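Asks: Quick one: sequence and predicted model below, then my questions.
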Amino acid sequence: MFQTFEVQSSPDQGPPRLAALRTLMAQKGFDVFLVPRADAHQGEYVAPRDARLAWLTGFSGSAGFCAVLADAAGVFIDGRYRVQVRAQVADVFTPVHWPEVQLADWLAEQLPQGGTIAYDPWLHTASEIAGLREKLTALTFTTTDNLVDAIWDDQPTAPDAPFTAHALEHAGETHADKRARLAADMDETAAVLTLPDSIAWLLNIRGTDIDRNPVPQAFAILYKDGRVDLFAGAGKADDILEHLGPDVTVHDVDAFLGALGALKGQVLIDKRSCPDKVATVLKEAGCDVIAGQDPCILPKACKNDAEVAGAKAAHERDAVAMVRFLAWLDAMAPQGGLTEIDVVKALEGFRMQTNALRDISFDTICGAGPNGAIVHYRVSEETNRPITEGNLLLVDSGGQYIDGTTDITRTMAIGTPTNEHKTCYTRVLQGMLAISRIRFPKGVGGQHLDALARAPLWMAGQDYDHGTGHGVGSYLSVHEGPQGIYRQSDVTLKKGMILSNEPGYYREGAFGIRIENLIVVIDALALAGADDRKMLSFETLTYVPFDRRLIDTALLTHAERDWIDRYHSDTLSLLAPRLDAQTRDWLTAACAPL
């Protein structure tokens, strides 16, 4: 159920697999074959059966893709994975910095005379393919069955675990009311849903098809009258038929394409997540395909009162586990002998002792010293480092509970930190406080706030290559759109949205620092003397102390110092009654005023 530490695929497996793929490409007359991270549902995480990018290249990150040609194979990765990719892929693959380098530009340079680009239409979105076609007019596009599947002899089978119902006390709204609410706003005859978390939210169901993310792999069609056709693997929905009721009809997933072909009139799809195959079938059926946002996306992001209450309960429970872990770490680290894997196992053990944990919400990131500079590092038996004096230890982790999803990062000093450690940590902390304390008018998006978190680092000529915050689901995906706090996020922040707040700083080969709390958008409290303008703010959900050893109080303003002291006081009041005496003593010291 929880994290394992297998030896990862060796880079020397890459050359023969790439050679086999190129042989098949040559037989079929393809100059390019695209290998994305995605599956047919376009979620961030994939089942083992769909981990084609990792199988081919060795790269295990959660975002990226590969473009294979006869004499080049580019692995496109963003700033989170540029250290990781160099360690994981063989020399036959070339890391490409994306999005700075766009696939279309790279292909145009590789194939100036044109050629044939082949792709699996289930694994690429309609907008992605449309964009490539628009830019690469010299290339011929063709769809194909997946070529990686054809050479992957021991490919795992598809997930087959049954779906479960998500109780109303946690969902806060019946699926009948959700369906009616969304249908009332639809102008189209039907909307096609392909994202598992959208279907999970709409129908109040959950699944175990994807590790760490309790989503059901399925497709659905929502009709103007509120009915839904649900398409799932054989038997997967048998246990929830009574929950779904008469207005939700379950079909075998193999019937999905036929149902699309039978649709008439206007049909809504979200081209940013809908597979190209779906859009093509609808067009061939003569439907008037309307491009718009998945109708579940925004309602799902704005948590209702029951979901917010559940998130608070989950975070309090999770904080108890985190504090017990931090107290354990402070006691054990000076004795020596700990490794990253030991730390991960201990933390997951403390979460399991809550007796409420369903799963971890992602593979725990635990990086000691230079491994902390790998933003999405995952420890393996090959990379496992000892926890030694003078290290910084970055631990990013979370839990899936029936009432909420958690995600928290803390960076700890092992022994005595250097002045540089303290200075960099304090700048990161100041950025996190800037987001925590901000008030903003309605209509503001995450891109307006991102610079606040970076400003203390920018003033020192430093920065980080990832977003400041992502949306988080309600016992759903730990990364959830559409909201976020990053430069490209133009989604207006609305009441009830849960986001992470996680600035960082990374010194390759030396250390990494990240501090993360989850926050929820609320109506801001009225201020004396303020004008009559509707304002929003953030309420903090995560209450776990920061490492006071790493805070340079001389860099803090009075307001920042007061905020930290109040936060620590609230943490102590909230958690102390749930702790044993020894851990309570540790927490009291950790939360002492600055």
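Replies: Yep, it's here.
Asks: From here on, just use CA atoms for contacts and neighbour counts.
Replies: OK.
Asks: Looks like A183 contacts G226 (just checking).
Replies: Yes - using C-alpha atoms under 8 Å, A183 is in contact with G226, at 5.2 Å.
Asks: May I have the residues that are in contact with the residue nearest the centre of the chain?
Replies: Closest to where the C-alpha atoms of the chain average out (C-alpha atoms, centre = their mean) is H479, at 2.9 Å. H479 is in contact with 44, 470-473, counting by C-alpha atoms under 8 Å, 6 or more residues apart in numbering.
Asks: one more structure, for comparison:
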Amino acid sequence: MFQTFQDTASPDQGPARLTALRAAMAAAGVDGFLVPRADAHQGEYVAPHDDRLAWLTGFTGSAGWAVALAARAAVFVDSRYRVQVKAQVADCFEKIDWPEVALSDWIGEALAEGAIGFDPWLLTVDQLERMQTALPGLTLTRCENLIDAIWDDQPRPPQGAVFAQPLELSGEAHEDKITRLAKDLTSDAAILTLPDSIAWLLNIRGSDIPRNPVPHGFAILHGDGRVTLYMDAGKLANLGDHLGPRVTLRAPKDFLNDVHGLQGTVQIDPATCPVAVAVADALTAKITHGDDPVSLPKARKNAAELAGARAAHLRDGVAMVRFLAWLDAQPPGSLTEIDVVKALEEERRATNALRDISFETISGAGPNGAIVHYRVTEKTNRKVNDGELLLVDSGGQYVDGTTDITRTMAIGTPGDEERDAFTRVLKGMIAVSRLRFPAGLAGRDIDPFARAALWEAGLDYGHGTGHGIGSYLSVHEGPQRIARSGTVPLEPGMLLSNEPGFYKEGAYGIRIENLIAVQQAEPLPGQTVPQMLTFETLTWVPIDTRLVNVALLTQAERDWLNAYHSECEARLAPHLQEKTKLWLTQACKAI
């Protein structure tokens, strides 16, 4: 059931915890200590045991760093969290705009000489190499985790049960995946650390990370078509003989020794492999660098995974429409943000198919909507007032797919400024949805289409336009993304979000998000480009037309929106009761 998101540390705890960390630094003989938001598996999400950044600073965002020195300390966050960090982090920490200000630049300016300690399980090979290059005058020192040393009530590491993902939903037996990927290796073995890579490869799912059905573990993919899996046996009690003879189970404590004993060449992904795994003087094998060999195959969804995504989104769309109809019936000012979160989760649970929500629901009314990754707490909870915008970003984990959707709704009568901004965000979402583009283009090539209408008015947003989505896996999945930094070419089968936005600090936030799948486009007469791609829309939930300034839409955009709403009604109405069906008909009325 719903639980309000609890701050791991309040700002008034920050100074005492920073003082304790500095004492631990002095005892360890280091002049500074790095605290990334990361765990040993280098996934995006961390278990409570590994949420060290939040414990130390109070910052609960999904990305960031802290650096503690003897006289200065700082928290580094990107543009999604600039508002949030001000509210959550005490003044004993400087708040630094990252990556505009590089971690190494700040350290180099703040500390002329000395040693910076770090936990080698929490820094990747790439991160360490970049810092060593940028800080030649400082020593980067591997040491024990100093946060663990002072965190008296640190939660225990997770021990969630592991279960099999059925073949009819995965679409390919894990033995066949192992064979296929092993053949493509250019080394004798590859190290796998990412939880979702291991889960996808072996057709297993887990429960070690809240909202993400992945298990913690490590694996070695061998070139001869075997896998060695390092995971606590107790977590696998319900798997039976699923793994089969091609997979050898070993205890996690054996992982480093086994890596050190490998022969020949061993591939690591320097962007995700912890430094602790790739300590050169402990290895007998030759280390080679390459991308995680599971990453791209996992991103290219097969027919079964795509069918599952469509089914999950239809089911989720029914729950969303039931929620939106309920929301519209409530008098302005009668609900709080927490009321909204509870009601939406209840509708998803009423499907009797929900395994979990796919992330903590964002329910931001008025100024809270301008906090891009806002999480409501009992302390921040506020009324949804008349004349405000309500931004709700949410999703569900179903055994056949993962969903993620954002809708921004008018509560009462919206203002002209809000309608103008909303319509420009909508124009960007429609532009991406309608796009035809040559094969070989990457997300950075698509991103400007989502922003053009905002740019015309001198507006923009600080986050990417789209992230990859897992198949009953992580709600954020690489390597594909629609963003200025998205360099991986888009391929058929890849799932992405399409979520432009606009945020006015202290006033309101707007985001409209559908999920889309890359597919081959039907060739046009006289087409000269060998292959064109386009997007299949997966999300079918009405967009609030009360917020649309129709005069800003082109005829083609109006046609797309009307066709989208017609399809929403056709797909969802058969699954709704009469009262909700009437609401849907009105919400989908052509403009």
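Replies: Sure thing, it's come through. Please read these numbers as outputs of a predicted model, since none were measured by experiment.
Asks: And the TM-score between these chains?
Replies: Once superposed, chain against chain, the TM-score is 0.99 (TM-score structural alignment, normalised by the length of the second structure); 591 aligned residues with a C-alpha RMSD of 1.0 Å.
Asks: all strands for the stretch 301-450 of the first structure, in order.
Replies: Using DSSP state E, counting those that start in this stretch, the strands of the stretch 301-450 of the first structure run over residues 357-360, 365-368, 392-397, 399-401, 404-405, 408-413, 439-441.
Asks: which one of those strands lies closest to M432 of the first structure?
Replies: strand 408-413 (11.6 Å; C-alpha to C-alpha).
Asks: counterpart of the closest one in the second structure, which residues?
Replies: Aligned by TM-score structural alignment, strand 408-413 of the first structure falls on residues 405-410 of the second structure.
Asks: Now do the matching stretch: distance to the chain's middle.
Replies: Relative to the centre of its chain, stretch 405-410 of the second structure is centred 19 Å away, using C-alpha atoms, centre = their mean, to the nearest Å.
Asks: Relative to T553 of the first structure, how far out is P417 of the first structure?
Replies: Separation of P417 of the first structure from T553 of the first structure (C-alpha to C-alpha, to the nearest Å): 14 Å.
Asks: ok, now which ones touch I411 of the second structure?
Replies: So, once contact is read as C-alpha under 8 Å, 6+ apart, I411 of the second structure ends up touching 332, 384-390.
Asks: and the gap between it and H242 of the second structure?
Replies: As judged by C-alpha to C-alpha, I411 of the second structure and H242 of the second structure stand 51 Å apart.
Asks: same check, this time on L103 of the second structure
Replies: As for L103 of the second structure, its distance to H242 of the second structure is 44 Å (criterion: C-alpha to C-alpha).
Asks: higher neighbour count, these two?
Replies: L103 (21 against 16; other C-alpha atoms under 10 Å).
Asks: which residues sit in contact with the more buried one?
Replies: F76.
Asks: try A285 of the first structure
Replies: With C-alpha under 8 Å, 6+ apart, A285 of the first structure has these contacts: 260-264.
Asks: Let's see which of those end up in helices.
Replies: Here DSSP state H is the test, and these give 260-261 as lying in helices.
Asks: Which of the contacts of A285 of the first structure ranks first by neighbour count?
Replies: Most surrounded of these: other C-alpha under 10 Å gives L260, at 20 neighbours.
Asks: tell me which element the closest residue to that residue other than its chain neighbours falls in.
Replies: In space, and not counting its chain neighbours, L260 of the first structure is closest to L282: 6.1 Å by C-alpha to C-alpha, 6 or more residues apart in numbering. In this structure, L282 of the first structure sits in helix 276-284 according to DSSP states H and E.
Asks: after that helix, next one along is what?
Replies: strand 288-291.
Asks: so what secondary structure elements neighbour that next one?
Replies: In terms of contacts (3 or more C-alpha pairs under 8 Å, 6 or more residues apart in numbering; DSSP states H and E), strand 288-291 of the first structure is packed against strand 266-269, helix 276-284.
Asks: Quick one: which of the contacts of A285 of the first structure hold up in the second structure? List them.
Replies: Mapped onto the second structure and checked by both residues aligned by TM-score structural alignment, their matches' C-alpha atoms under 8 Å, the contacts of A285 of the first structure keep the contacts 260-263.
Asks: and of the residues you listed, the nearest to V320 of the first structure?
Replies: L260 (48.3 Å).
Asks: contacting residues for that closest one?
Replies: 278, 281-282, 285.
Asks: measure F2 of the first structure to M322 of the first structure for me?
Replies: To M322 of the first structure, F2 of the first structure is 17 Å away according to C-alpha to C-alpha.
Asks: one step back: just the buried residues of the contacts of I411 of the second structure.
Replies: The neighbour count (16 or more other C-alpha atoms under 10 Å) marks 332, 384-386, 388-390 as buried among the contacts of I411 of the second structure.
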